[in-house]
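S.K.: below are the sequence and a predicted model for it; my questions follow.
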Amino acid sequence: MLSILDRYILKKYLGTFSLLLLLFIPIGITVHLAEKIDKILENEVPFMEVMIYLYNFTIYFANLLFPLFLFLSVIWFTSKLANNTEVIAFLSSGVSYYRFLRPYIIGATIVCAAALVFSMYLAPKASKGFNEFAFEYLNKGKKDRDQSNVYTQINDKDYIYVSYFNVTEKVGSNFTLEHFEGNKMTYKISAGQIKFNEKDSTYSLFHYNKRKIGENGDILENKPKLDTVFSFDLEDLTPVTYIAETLNFTELNDFIKKEKARGSSYINRYEVVRYKRWSLPVSAYILTIIAVAVSSVKRRGGMGVNLAIGISIGMVFIFFDKIFGTMAEQSDFSPFIATWFPNFVFGILAIYLLRNAKR
């Protein structure tokens, strides 16, 4: 059973966090809309599509920054408790500091569970709508989705390459397909241009060449144009870098497994997305403990000092998260270490601050 103290602090915890979301999300929407309104009007985007986009942006924005909102909300209401000497009254009544911390941990568990479900299943759908709207209307489409130097392993035997692929026209340049049996290439198909035909899901190869490699000599086949089918999908020629963000938990695991088998160059980027879905909810616990340790002490400068300290710590956390995430995406740095290292560092900081606050 929850005591009066538990219910009182838990109500403050969840209420302040919800209030902060309700205050900051409209501000985020207003700023974002003000920045994009010219392109929305220029492209004559239907009103309902704009509303759906803003809904998706709200979920995307809340999921991205919820640890910071949670951190600031805990600092805010705990500082008020400290300034009103309520914390001193709690501890003077015989309640230990760890007992005082219990409702915060309960609140963090509730937020952590909600954030986990949110990031695994709801945020991916919103991210898909958010990115697709941006590419279609805000970036004037599609050019940003064009791909250069795409090299992909389709299966254990086939590799494809295209020097450039235009998403709008579904046309690529300098296409090759290499087929291997063991470590030996058995044939190679090349074409000056490849075009995807949506009507029947076939491909047209222009300036088609095929070389079959044999022990007694190669067999060459040339045609001005060849219509054929391949075992790969159009998406293999147009790998979208944000696709991992749009997949739910099960889909993402299957997708990463498939891409690893293909030897995709974007594996680290996809791994970062997967690990962040676990690491960000866990950060709710760490940031809650830091926030309580920082703000439960009554300071001479009042709430302003606690907020300044809290905002500084929050900014450093976001900085660590972004820097290490980018390192993993752009290099061979371990995605697991990159996503969990900020939690590890700030977990140590939380233990240190908690011991000092207890004294």
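M.R.: Yep, it's here. Numbers count the residues shown, from 1 in each chain.

S.K.: hey, let's count contacts and neighbours off CA atoms from now on
M.R.: Noted.

S.K.: straight-line length of stretch 288-301, end to end?
M.R.: By Cα to Cα, to the nearest Å, the extent of stretch 288-301 from end to end equals 22 Å.

S.K.: which residues does it contact?
M.R.: Contacts to stretch 288-301, defined as Cα atoms under 8 Å, 6 or more residues apart in numbering, come from residues 70-72, 74-76, 78-79, 81-83, 85, 87, 101, 104-105, 108, 303, 305-306, 309-310, 349-350, 353-354, 356-357.

S.K.: burial check on Pro67, number of neighbours?
M.R.: Applying other Cα atoms under 10 Å, we find 26 residues neighbouring Pro67.

S.K.: take a look at this one as well, against the first:
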Amino acid sequence: MFKALFSKLTIIDKYILKRYLATFFIMLLLFIPIGITLDVSEKINRILENNVPFINVAEYYLDFIIYFANLLFPIFLFLSIIWFTSKLANNTEIVAILSSGISFQRFLRPYIVGATIVSLLALLMGFFLVPKASEGFKTFRYTYLTGGGKEEMRKTNDVFRQISDSEFIYASNLNIENNTAYNFVLEKFDKEKLIYKITASSIEYNEKQKNYTLMNYTKRTVGELDDKLESEMSKSMKFNFEIEDLTPVVYIAETLMPNELDKFIEKERKRGSSNINTYLVVKYRKYTIPISAFILTIIAVAVSSMKRRGGMGINLAIGIGVAFSYVFLDKIFGTMAEKSDFSPFIAVWIPNIVFGILAYYLLKNAKR
């Protein structure tokens, strides 16, 4: 496909495409060291206080590069296109190209090819590289840099899970260090009818025996005429859930491949997880970010292809404003979906829809 596509490109197309890709990757290479420098200056005290091994720090900043390149992808792409297209306009190269009889739509072809390459790269990164980088990046921050450390990695208060089609568990608080949950409740239903209910003041997971010890154990079995009640000070039992299921890592969705993420979401949906919208936002963003490459490319070309009296500075100012507006809108609606009943699918697509309309409007005016 790419071979056939490249064979149709003219010398001018290849010239623009080369500038498109080169400027984008140079922009990444310029800004990433700046980001690392700022992060090091902010985190160095915590790293030294915790005596973090150098190899762990090196791995963290490798993950940092991938994580933030993906996160700030729209800004890097937009600014790079604004930069080199403004230079073409200031050197009157665009006027010469359009004066030769090439339509504005035909002028966009190498930009669209470049956007296709970059979007495929972003898609592959989002599917395969970013999940692993997210896991290393977030784990390092929670382990060595965050105030609450590992305890903040998990939701440990008022944990409610559906562990099967008919069983529900609840724990008011969980201590991760000793794998102990408090005020434990397990309820089993037959449709809407309660079959039995198990309660315990605490439940501890035994790593060697692969079972749980319940303190102040009570089981109430519901009968037709009378309930059966049994209780023990301490009782060992096996359940069909693991301690990891009871205390999921808060950023687990970001660390999963697409097929793993789908299975995880379905599993959490059956358990009645309250974080489903957060997981869905992560899933849908894997697809919306690559699509944004095309929208932002059209906007950037439309904004910067005209020679302005203020020169490149005006175009860059407009570009920075538009790029940060896109990221801001994406963040606002993403947070809204995570914290409310707002549809995650609609929330993650709104920035692309809004800026897609803007791209169409600017493209129509640019053609004129």
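M.R.: Great, that's in hand. What you are looking at is a predicted structure, and each value in this text was computed from that prediction instead of being measured.

S.K.: now the contacts of stretch 288-301 of structure 1: which count as buried?
M.R.: Taking 16 or more other Cα atoms under 10 Å as the criterion, what is buried in these is 70-72, 74-76, 78-79, 81-83, 87, 101, 104-105, 108, 303, 305-306, 310, 350, 353-354, 357.

S.K.: in helices, which of those fall?
M.R.: By the criterion of DSSP state H, membership of those in helices covers 70-72, 74-76, 78-79, 81-83, 87, 101, 104-105, 108, 303, 305-306, 310, 350, 353-354, 357.

S.K.: what about Asn248 of structure 1, how many residues nearby?
M.R.: Asn248 of structure 1: 19 neighbours (other Cα under 10 Å).

S.K.: quick one: contacts for the equivalent of it over in structure 2?
M.R.: Using TM-score structural alignment as the criterion, Asn248 of structure 1 maps onto Met257 of structure 2. When contacts are counted by Cα under 8 Å, 6+ apart, Met257 of structure 2 touches Phe127, Phe128, Pro131.

S.K.: what does Gly114 of structure 2 give?
M.R.: Listed by Cα under 8 Å, 6+ apart, the contact set of Gly114 of structure 2 reads Leu17, Tyr20, Leu21.

S.K.: map Val118 of structure 2 across to structure 1 for me.
M.R.: Val118 of structure 2 maps onto Val111 in structure 1 when the alignment is built from TM-score structural alignment.

S.K.: tell me which stretches of the stretch 251-368 of structure 2 form strands.
M.R.: Along the stretch 251-368 of structure 2, no segments are classed as strands by DSSP state E, counting those that start in this stretch.

S.K.: Phe130 of structure 1 and Leu252 of structure 1, how far apart?
M.R.: Counting by Cα to Cα, the separation of Phe130 of structure 1 from Leu252 of structure 1 is 18 Å.

S.K.: hmm, I typed the wrong one, I wanted Lys39 of structure 1.
M.R.: For Lys39 of structure 1 relative to Leu252 of structure 1 (Cα to Cα), the value is 32 Å.

S.K.: compare those two (neighbour count), which wins?
M.R.: Legend: neighbour count by other Cα under 10 Å for Lys39 of structure 1 and Leu252, higher for Leu252 (21 against 14).

S.K.: ok, and what's touching the helix or strand where Leu205 of structure 1 lies?
M.R.: Per DSSP states H and E: Leu205 of structure 1 is located in strand 202-212. Residues outside strand 202-212 of structure 1 that contact it (Cα under 8 Å, 6+ apart): 186-197, 218-230.

S.K.: with stretch 335-343 of structure 1 instead?
M.R.: With contact meaning Cα under 8 Å, 6+ apart, stretch 335-343 of structure 1 is reached by 268-269, 271-272, 275-276, 279, 282-283, 286, 317, 320-321, 324-325, 327-329.

S.K.: which stretches of the stretch 201-350 of structure 2 form helices?
M.R.: 243-246, 258-270, 276-304, 312-339, 344-367 (DSSP state H, counting those that start in this stretch).

S.K.: how about Glu168 of structure 2, what's its partner in structure 1?
M.R.: Not quite, residue 168 of structure 2 is Phe, not Glu. Taking TM-score structural alignment, the alignment pairs Phe168 of structure 2 with Tyr159 from structure 1.

S.K.: helices of the stretch 51-200 of structure 1, residue ranges please.
M.R.: Assigned helices in the stretch 51-200 of structure 1, in chain order: 86-92, 97-117, 123-133, 142-145 (criterion: DSSP H, counting those that start in this stretch).

S.K.: most tightly packed of these?
M.R.: helix 123-133 (a mean of 20; mean count of other Cα atoms under 10 Å).

S.K.: equivalent range in structure 2 for it?
M.R.: Under TM-score structural alignment, the counterpart of helix 123-133 of structure 1 in structure 2 spans residues 130-140.

S.K.: mean deviation (superposed) between that stretch and structure 1, please.
M.R.: Compared with structure 1 after fitting, stretch 130-140 of structure 2 deviates on average by 0.7 Å (mean Cα distance after the TM-score superposition for structure 1).

S.K.: so what's Met233 of structure 2 closest to, chain neighbours aside?
M.R.: Distances taken as Cα to Cα, 6 or more residues apart in numbering place Asn216 nearest to Met233 of structure 2, at 4.4 Å, with adjacent residues excluded.

S.K.: how about the one you found, what's its partner in structure 1?
M.R.: If you follow Asn216 of structure 2 across to structure 1 using TM-score structural alignment, you land on His207.

S.K.: same check on Asp158 of structure 2?
M.R.: Matched to structure 1 by TM-score structural alignment, Asp158 of structure 2 sits across from Asn149.

S.K.: again with Thr85 of structure 2
M.R.: When structure 1 is aligned by TM-score structural alignment, Thr85 of structure 2 is paired with Thr78.
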